[in-house]
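Engineer: Here is my input, please return the structure:
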Amino acid sequence: MPSDSNKILFHSRYQPYDRRKGSERGMNVILTTEESELCNFLTLVTQNMKENSPELPSVELRIAGGWVRDKLLGYECNDLDIAINSMTGCEFGEHVYNFLRLKGYAAENIHKIESNPEKSKHLETATTKIFGREVDFVNLRSEEYVEDSRIPSKVTFGTPEQDAYRRDLTVNALFYNIHTRKVEDPTKKGIVDLKEGLIRTPLDPYETFKDDPLRVLRCIRFASRFDFSIDEKILVAVKNEQIKNAISAKVSRERIGIEVDKMIKGPHPALAIKLIYEMNLYDTIFAPPQDYLGTLDNPKIAVCLAKILEWLLLTSNENHLHVNLSSRTPEDIRFLYLASFLAPHKTIEIPSKKKNHTSFHHVIKESLKLKGSDGDITNKLFSFIDQITTVANQNLFTPSDRKSLGLLIRDIGSQWYNAFILALICELLPKYPDIESGILNESYKIIEKYNKLVDLIIDLELQNCFNDKPIINGKEIACLLSLKQGIIIGEIQKSVIEWQLENPGGSKGQCEEYIKNKYRDVKSS
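Structural biologist: As a prediction, the model looks like this:
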């Protein structure tokens, strides 16, 4: 058995929340200078209203939600949502605007953002900039739901307690009172759950998810974002078939896609897909087409691939992954995790009269409503796995391999590094139990094969060959061989590229001689 020091841990690519101190961790909000100035200013606005408009109800201001959570966890947050107890956000925004002008500050117009339930905005919001910082104003609210919709049927003014209990999670139901400069925890669970690293709903999770099943996905996203555990009651509720059906019936595919994309872009995508798998939600979220050929693979494959990918990217120095493979951009990493998440769909096809095609485009465009280009790239990454694996497992390379390697990279295009990584993690898949246990010798051997292949590609100066243009263009070929433009010109241009790959130091004149000899009997059709 491996020692604890050899155990592979799947670390975050961002600094994770440190739960080791548990309840000993301090839960204090420390304002920046700019935040303190803003709170002071908003306090003056309410004092001015009280002095000059005594007929108005007393106004209390609280910073709500994510800002409070993040500040208590030691993160900075730029999203400032100000909750108002006795008037709408637009009404209070006008008072802010007038006070800014009264004091001679730059005052931007108040922008009214209409309610948009599909984007989880159930009340109109007012937004403006104060001292250059964007601030949203919204009133405290209470909500009621009907059976067949996740959109509240009735939204009214509420107390801080009512507003807190209608929120998705206890850790998102905290307030920072601008006047007292203290954190308020109406559910009496938010601060405890932050200390313990727990995702929990303020009310019974079954009723919470029945009202708004999108909150199931938000539980997963926040648990993976902060590396928190999920309350056992949530896990039980989610496995209820009525909740799964509610996700499909009430939550738009666009909203599902938005949440999944945020999980993928977050610090712990592998944890997100693990939770999706453990909650038996894979088919619900990554819904396959209605009619398909083959059998959807076990969703656990997506979990294992994502964890192997996380290990490769986050411990690249320790596992000796080639720097050109480990140095991926955030967009590259997004593509790779998306491909890992969708790997179980590799084994099914959508029937078609001409040619069956993969289900990746369907899942990405229909089940998740992501960009069509995401489907194109995912499909491309998977389509070259077998070829890349075959090349990586060749023991000997000859000079003629420059052409075959170059053509492979040209076929893949700019995504070739990502395609190599996906092929690598797929080849490492049978080794996942060993990787998880810290038994790494065989995995290192597989990684080294891909490292050598990348070194060879760089030594042969092929890493950017997908950008190379034919040294002889179409018009020049037509003139050289006395041909008319047509399909044959394209075929000859492919031969030009092949010659260039085989003769990296060759001149244009030498290529022309090669083409004249090879195609001397070709005539225009």
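Engineer: contacts and neighbour counts: CA atoms only from here.
Structural biologist: OK.
Engineer: Now for residue 344: which residues touch it?
Structural biologist: 296, 297, 298, 299, 301, 302 (Cα atoms under 8 Å, 6 or more residues apart in numbering).
Engineer: nearest spatial neighbour of it, skipping sequence neighbours?
Structural biologist: Excluding the flanking residues, the one nearest residue 344 by Cα to Cα, 6 or more residues apart in numbering is residue 297, at 4.4 Å.
Engineer: quick one: secondary structure of that neighbour?
Structural biologist: coil (DSSP: H, G, I helix; E, B strand; the rest coil).
Engineer: Against residue 270, how distant is residue 358?
Structural biologist: 24 Å (Cα to Cα, to the nearest Å).
Engineer: Here is a second sequence; please produce its structure as well for comparison:
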Amino acid sequence: MRVALASTIKQNPLLLTISSFLYRPPTKTVSFRNIFTVNTTRNLGFLRCKATMSEQEPPRPVVVQVRDKIELTDTETKIFSCLLNTLRHFNLETVLRVAGGWVRDKLLGKDCYDIDIALDNMMGSEFATKVAEYLSATGETAPSGFGVIPSNPDQSKHLETATMKLYDLWIDFVNLRCEDYSENSRIPTMRFGTAEEDAYRRDLTINSLFYNINTSSVQDLTGRGIADLKHGKIVTPLPPKATFLDDPLRVLRAIRFGARFDFILDEELKKAAASDEVKAALAAKISRERVGTEIDLMVSGNQPVKAMTHICGLTLFWIVFKVPLQVEPEVLEGCEMFCTAYLDAAWDLTQLIGSSTFNDDQRRLSRYAALFLPFRNTTYKDNKGKKVPVVNYIFRDSLKRKASDAETVMNIHRVLEKFLSLIPSLVSAEDVKVNDGQWSKELVDVPDASKLRVLTGFLLREIKNFWRVALLISTLLYPTHVDHTEDMLNQHFQLDSKQDLFVAAEKAITKLGLDEVWDLKPLVNGKDIMNVLQLKSGGPLVREWQQKLLAWQLAHPSGTAEECIDWMKETHLKRIKLQ
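Structural biologist: Okay, here's the model as predicted:
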């Protein structure tokens, strides 16, 4: 592959810009030819260029509007006054600092409701108890919630946290700390630390800022947090390689924050993140649950394509999205570029259609469905020898996400071919072409004039309220005779035509009255079917007729239960006579 790609570079000057950034393949390299029957050498070069260009181009200058001081809301003012009054009431010589994301977001002029209070000389639970006692002693409204979350190193919860609800906001209280890491673990030994030590042990400089409640001032104890915020830079307070080896999860956090704020990843940070030692540590030291949480935040965030582009460019894709060693068909080196390209296309198409068309969960899972689209026909054998979609493995084993996410994405992939077969009829006057391998045999009794409504109805009942997501992904693959890898190389992925296709198909489905057809209740129940067929118990024959009667009901949206039963009796008698 490297030789072929080098040849492609010679033929295409554009690829000279990335000739020094050849992908280092994972331990298992497999081919993707059964999924994409294309000239992979030519297309892979272009897609590699697209997905890694942001890692290769010189950093663009960024100027971020950062406020000179933090402006508190009325609620924040009440909370901080309550905390300061607690200090005075008990004569405590404690410095209260708001740490991390709240300070960053407030300086950026963004709302933030995640307030973490760092204490310099006591445990969070001790101070939270004092706050509750102060409120009780002064007759003020007692906190509506108070609890202590114990440390849980296995879940990346290294420190005990006290949490309390004040003035309708949840506040976390922790002590300032310093972390000492052992060589083979990302679980540190914790001890009380100074504010400066706490700042330097943070993942990024933009997350290391403090707001000193006692003095109403911002403290930048690394000396560069505000500067990096103003220049839009993602930098670690300490040398990045050591920072990442201590806690490799910080690699994914750096990528997530870089994408979220559209900030530039520091060059030294990128080199460290792409190093073999850090990748090995990320694979060995980080729980799959924590990896999955970070990826889900990226995918559901405001810049999922940028995040996945970083993951590809830093050669982390196969570390994050681990697949079984033995898969069918085999997966090609470089197919992660196709994954990112499909995500990019789905993201852009969603913006054209309008994000409001989908709810939050539909948007999130549509991105996963697009990202994993190249794996839709790829399977592996489980311990029982059963073929299972690789997408299931990625969700459940690589990312440890909930089973329902895996099932939804697999269902979306499963119905794509059916959607593709219906799109021509939905958007034009073409007759429906039924593929016996896709549709159930009981549909042979459906009149041609009703076939589109019946087949579309069955399809929507199969995918339910994710049908618009399935339609969105289907439009990326339409028409089926076009080389979609070539299509990816064209500007905007021909998205204007894809948008028109989606809108036309969606309107046709709505006009057929099929939105929420999965809630349609059968006109005839199983007992009625058994009476007509003169059966004493249910079984496959009853289930077969349930499908036939549902098809009749879809074909006759105004039909009654009596008419449906009459049709069943008539059809049943005809079949008896033919036997």
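Engineer: the more surrounded of residue 358 and residue 270 of the first structure?
Structural biologist: Neighbour comparison, residue 358 of the first structure and residue 270: the larger count goes to residue 270, with 28 against 21 (by other Cα atoms under 10 Å).
Engineer: The more buried one corresponds to which position in the second structure?
Structural biologist: Under the alignment by TM-score structural alignment, residue 270 of the first structure pairs with residue 305 in the second structure.
Engineer: I'd say that match and residue 340 touch.
Structural biologist: Yes - with contact defined as Cα atoms under 8 Å, residue 305 of the second structure counts as touching residue 340 (6.8 Å).
Engineer: ranges for the helices of the stretch 251-400 of the first structure?
Structural biologist: For the stretch 251-400 of the first structure, applying DSSP state H, counting those that start in this stretch gives helices covering 253-265, 269-278, 282-285, 300-314, 316-319, 323-326, 330-342, 360-362, 372-383, 385-392.
Engineer: Can I get those in CSV including distance to residue 20 of the first structure?
Structural biologist: What follows is the helices of the stretch 251-400 of the first structure, written out as CSV (distance: least, Cα to Cα, whole Å):
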stretch, distance to residue 20 of the first structure
helix 253-265, 24
helix 269-278, 19
helix 282-285, 31
helix 300-314, 21
helix 316-319, 24
helix 323-326, 29
helix 330-342, 28
helix 360-362, 40
helix 372-383, 38
helix 385-392, 41
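Engineer: looking at the ones you listed, which is closest to residue 461 of the first structure?
Structural biologist: The minimum distance between residue 461 of the first structure and the helices of the stretch 251-400 of the first structure falls on helix 323-326, with 13.5 Å, by Cα to Cα.
Engineer: Distance from that closest one to the middle of the chain?
Structural biologist: Centroid separation between helix 323-326 of the first structure and its chain, computed with Cα atoms, centre = their mean, to the nearest Å, is 21 Å.
Engineer: From residue 7 of the second structure, how far out is the match of residue 270 of the first structure?
Structural biologist: Taking Cα to Cα as the measure, residue 305 of the second structure falls 29 Å from residue 7 of the second structure.
Engineer: just the helices in the stretch 451-579 of the second structure please.
Structural biologist: Secondary structure of the stretch 451-579 of the second structure (DSSP H, counting those that start in this stretch): helices at 451-463, 467-476, 484-489, 495-511, 526-533, 540-555, 561-578.
Engineer: now for the ones you listed, which one comes closest to residue 193 of the second structure?
Structural biologist: That would be, of the helices of the stretch 451-579 of the second structure and by Cα to Cα, helix 467-476, which comes in at 49.3 Å.
Engineer: residue range for the closest one in the first structure?
Structural biologist: Aligned by TM-score structural alignment, helix 467-476 of the second structure falls on residues 416-425 of the first structure.
Engineer: Go through stretch 211-227 of the first structure and flag the buried ones.
Structural biologist: By neighbour count with 16 or more other Cα atoms under 10 Å, stretch 211-227 of the first structure contains the buried residues 211-227.
Engineer: could the helices of the stretch 451-579 of the second structure be laid out in JSON lines, adding distance to residue 82 of the second structure and mean neighbour count?
Structural biologist: JSON lines is the format used below for the helices of the stretch 451-579 of the second structure (distance: least, Cα to Cα, whole Å; neighbours: other Cα atoms under 10 Å):
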{"stretch": "helix 451-463", "distance to residue 82 of the second structure": "52", "mean neighbour count": "21"}
{"stretch": "helix 467-476", "distance to residue 82 of the second structure": "48", "mean neighbour count": "24"}
{"stretch": "helix 484-489", "distance to residue 82 of the second structure": "57", "mean neighbour count": "18"}
{"stretch": "helix 495-511", "distance to residue 82 of the second structure": "54", "mean neighbour count": "17"}
{"stretch": "helix 526-533", "distance to residue 82 of the second structure": "65", "mean neighbour count": "15"}
{"stretch": "helix 540-555", "distance to residue 82 of the second structure": "63", "mean neighbour count": "19"}
{"stretch": "helix 561-578", "distance to residue 82 of the second structure": "67", "mean neighbour count": "12"}
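Engineer: for those, which one sits closest to residue 272 of the second structure?
Structural biologist: Nearest of the helices of the stretch 451-579 of the second structure (Cα to Cα): helix 484-489, 30.5 Å.
Engineer: Format the helices of the stretch 451-579 of the second structure as CSV; extra columns: distance to residue 273 of the second structure.
Structural biologist: Listed next are these as CSV, based on distance: least, Cα to Cα, whole Å:
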stretch, distance to residue 273 of the second structure
helix 451-463, 39
helix 467-476, 32
helix 484-489, 28
helix 495-511, 34
helix 526-533, 60
helix 540-555, 54
helix 561-578, 64
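Engineer: so which of those comes closest to residue 300 of the second structure?
Structural biologist: Closest approach to residue 300 of the second structure among the helices of the stretch 451-579 of the second structure (Cα to Cα): helix 467-476, 14.8 Å.
Engineer: What's the average distance for that closest one when superposed on the first structure?
Structural biologist: Once superposed with the first structure, the aligned residues differ from helix 467-476 of the second structure by a mean of 1.3 Å; criterion: mean Cα distance after the TM-score superposition for the first structure.
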